[in-house]
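A.B. asks: Have a look at this fold, sequence not included:
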């Protein structure tokens, strides 16, 4: 029987980051198992690639304060090229209740040292030529926010992990989490059993299914999100600022000389990632209202991916108290890519040192859902 010191289930950006950080911190028995033929083909491959400091909860801001600097030094630290544009996030506010809520968030962001600006509608419109701001009451702009390439981060972490001795295997679906004597003992794939005293659940939207293999209930549900692109056109914004119409959830940014955009809606839980052809025109209609130059563009590709939502839109991080040796990195609620550098570091610290030392992640433990409700992240797109 093969052995591994730590086995990671899931080869998206979170799993790759955990593998890299474990190996970087000296763990020499890292094994990552991905069921698909390639890494990063689940939620990671479908996401828009945004990163931001502009959250409403302190813990999410602090995760960003670890992650964003790591993305900015990614080439130097990890040794892999990364396409990154730090042109900011622009939140457009059209409802009085959102203006009030974002003012509260701005005060928290400033207290934590985050550079976020409060803008008038005209100032917001000047940032992105062509933007229709006639119904906008106010806006916030984070100049240190931006977008980066999720595939580049995933492949960079994986390549660096391999150089440090980690084993990464694709087409290896985990079908059983072996539990004996009240703790994790290993995993079984369709081909073999692997002895491993430590297992990390990094299975993205499938996290609840993997947790059930270990006898745990995990409050993570998959929720479909649509993304649309256009071909290059002259009216595309010159910068890569990610614009979010908060009330409608419509967002867009420059991509390959055109636009990448999307919008959310109420979706039933499930793993359906087919594109709803009736929803795409509604997304385009919202885009035309907010950014009329979109009318001159030819639509390109459309796809759908999955968010992994928790009840409070915060991730679940750390060891499962009910099952020693089983570590959770789940439920990022649309923020997994941008927080992957922090999560990989913090979970690796928890595994190797007994606790995360860079940032206290105990408030993100699974046990919080059995206690009194905690305030949720309000700035979910």
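C.D. replies: The structure has been received and is ready for your questions. Since this is a predicted model, take the numbers as computed values, not measurements.
A.B. asks: From now on I want contacts and neighbour counts done on CA atoms only, so please keep to that.
C.D. replies: OK.
A.B. asks: Now do the helices in this protein.
C.D. replies: 13-24, 43-46, 58-72, 74-78, 96-111, 121-127, 150-163, 207-213, 280-290, 336-353 (DSSP state H).
A.B. asks: can you list the residues that contact the fifth one?
C.D. replies: Applying Cα atoms under 8 Å, 6 or more residues apart in numbering, the contact partners of helix 96-111 are 53-58, 61, 93, 115-116, 137-138, 140.
A.B. asks: Please list only the buried members of the residues you listed.
C.D. replies: Among the contacts of helix 96-111, those that count as buried by neighbour count (16 or more other Cα atoms under 10 Å) are 53-57, 61, 93, 116, 137-138, 140.
A.B. asks: want to try CSV for those, with distance to residue 304 as columns?
C.D. replies: Output for those, formatted as CSV (distance: Cα to Cα, whole Å):
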residue, distance to residue 304
53, 25
54, 25
55, 24
56, 26
57, 27
61, 27
93, 26
116, 31
137, 31
138, 31
140, 28
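A.B. asks: Of those residues, which is the nearest to residue 225?
C.D. replies: Using Cα to Cα, residue 55 comes nearest to residue 225 of the buried ones among the contacts of helix 96-111, at 19.8 Å.
A.B. asks: List the contacts of the closest one.
C.D. replies: Residue 55 neighbours (Cα under 8 Å, 6+ apart): 61, 105, 109, 377-379.
A.B. asks: and the comparison structure, right after this:
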């Protein structure tokens, strides 16, 4: 098989790249290789679905702003309706700020406003109005981003794949077992159970398996799979109204199930990044962590909702880099090999912007919409990590 562009990984990032590339006018043959078409363990499918622009770096804000604008008409764009809809809702992200984080958030608010981010500094009284029953005795204030929100992750993945296929991308099932080079330049890949696929451009969109894929091309990237656990609790007393995604000072954050059915507002999804989680492809869910780590902050903040009937848990994989930010763009030492990796929990959030950026790199040999220099692979070789203190 001969293609013009091969994208390894058909998750939300890989599918977004294929979609944007073809929608932007690329006329070549685009082949997306996905090893598991069920997406049972895809990070996209197992994600929380949060989408926000409340970051502390200008670049991440710009990437998120582009993505939120894209997601705002996602269902209409891809013809998703009913239970298949992504249903992005701007319910907001609400960060709760205690005395230990006051200065950091004050600085962040100022910077975000200069970048055009709509954020409101909420007093303690405001917080009680936005989230009735919220315990605020240890809080200084809250920061609400009303244009942030959340969506159905599986529907976002399905929509991007549907759009990519409609635009002309070919999805094939298989695992890439080798990446071929002529000298330093990429020439194609080997796929288990298939003939060789030749192409001058190969994009690594392999999610938590990105380092393994890059190594096939002789490229080392500092991306590791790290388990992220989530829980869904069925509360006995539903909230009286929809409220924003709540981010507690502890790092535990939760949102209501994305539903218009008021009878189902008692379902919440709770997450928390464990900073000392060892790397590895671990999908086991430690249910003991629910009562030990995840639920105590929810119970403290919303005591009237502290009783629940049952809890479900699952785990997915983050693709972590040392600075918790993605690696985007070409690999200078390996012409034709491009990276879209290491999102560290923000792949779903940044997928539209990533698709646009990689489309430009492939078509124009440069990125015009964003300056992605700080996110290049070279930053690790030059010991210039890219920091953003608004990571979850």
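C.D. replies: Structure's in. What do you need? Nothing here was measured: the structure is a model prediction, and the numbers come from that model.
A.B. asks: picking that back up, from the buried ones among the contacts of helix 96-111 of structure 1, which is closest to residue 198 of structure 1?
C.D. replies: Ranking these by separation from residue 198 of structure 1, with Cα to Cα as the measure, puts residue 61 on top at 28.7 Å.
A.B. asks: show me the contacts for that closest one.
C.D. replies: Remark: with contacts taken as Cα under 8 Å, 6+ apart, residue 61 of structure 1 is in contact with 53-55, 109.
A.B. asks: which position in structure 2 aligns with residue 89 of structure 1?
C.D. replies: Residue-level alignment of residue 89 of structure 1 against structure 2, with TM-score structural alignment as criterion, gives residue 93.
A.B. asks: Quick check: the gap between the equivalent of residue 207 of structure 1 over in structure 2 and residue 45 of structure 2.
C.D. replies: Matched by TM-score structural alignment, residue 207 of structure 1 corresponds to residue 210 in structure 2. Between residue 210 of structure 2 and residue 45 of structure 2 the distance is 17 Å, computed by Cα to Cα, to the nearest Å.
A.B. asks: nearest to residue 230 of structure 1, of the helices of structure 1?
C.D. replies: Each of these was checked against residue 230 of structure 1 via Cα to Cα, and the shortest separation belongs to helix 280-290, namely 10.5 Å.
A.B. asks: who's in contact with that closest one?
C.D. replies: Contacts with helix 280-290 of structure 1, where a contact means Cα under 8 Å, 6+ apart, come from 131-133, 226, 228, 245, 248, 250-251, 261-263, 294-295.
A.B. asks: One more: stretch 145-164 of structure 1?
C.D. replies: Outside stretch 145-164 of structure 1, the residues touching it (Cα under 8 Å, 6+ apart) are 12-13, 16-17, 19-21, 23-24, 28, 39-40, 44-45, 47-54, 78-89, 167-168, 240-242, 337.
A.B. asks: One more: stretch 374-387 of structure 2?
C.D. replies: Contacts of stretch 374-387 of structure 2 from elsewhere in the structure, counted by Cα under 8 Å, 6+ apart, are 57, 221, 322-331.
A.B. asks: quick one: terminal-to-terminal distance for that stretch?
C.D. replies: 10 Å.
A.B. asks: which one is residue 63 of structure 2 nearest to, not counting chain neighbours?
C.D. replies: Spatially, and ignoring its direct neighbours in sequence, residue 63 of structure 2 is nearest to residue 353 (5.4 Å; Cα to Cα, 6 or more residues apart in numbering).
A.B. asks: count of neighbours near residue 346 of structure 1?
C.D. replies: Applying other Cα atoms under 10 Å, we find 25 other residues in the vicinity of residue 346 of structure 1.
A.B. asks: How about the residue mapped onto it from structure 2, nearest residue that isn't a chain neighbour?
C.D. replies: With TM-score structural alignment as the matching criterion, the partner of residue 346 of structure 1 in structure 2 is residue 357. Taking Cα to Cα, 6+ apart as the measure, residue 357 of structure 2 lies nearest to residue 367, with 5.7 Å between them; neighbours along the chain are not counted.
A.B. asks: and that neighbour, how many residues sit next to it?
C.D. replies: The burial metric for residue 367 of structure 2, expressed as a neighbour count using other Cα under 10 Å, is 18.
A.B. asks: correct me, but it touches residue 361?
C.D. replies: Yes: between residue 367 of structure 2 and residue 361 there is a contact under Cα atoms under 8 Å: 5.3 Å.
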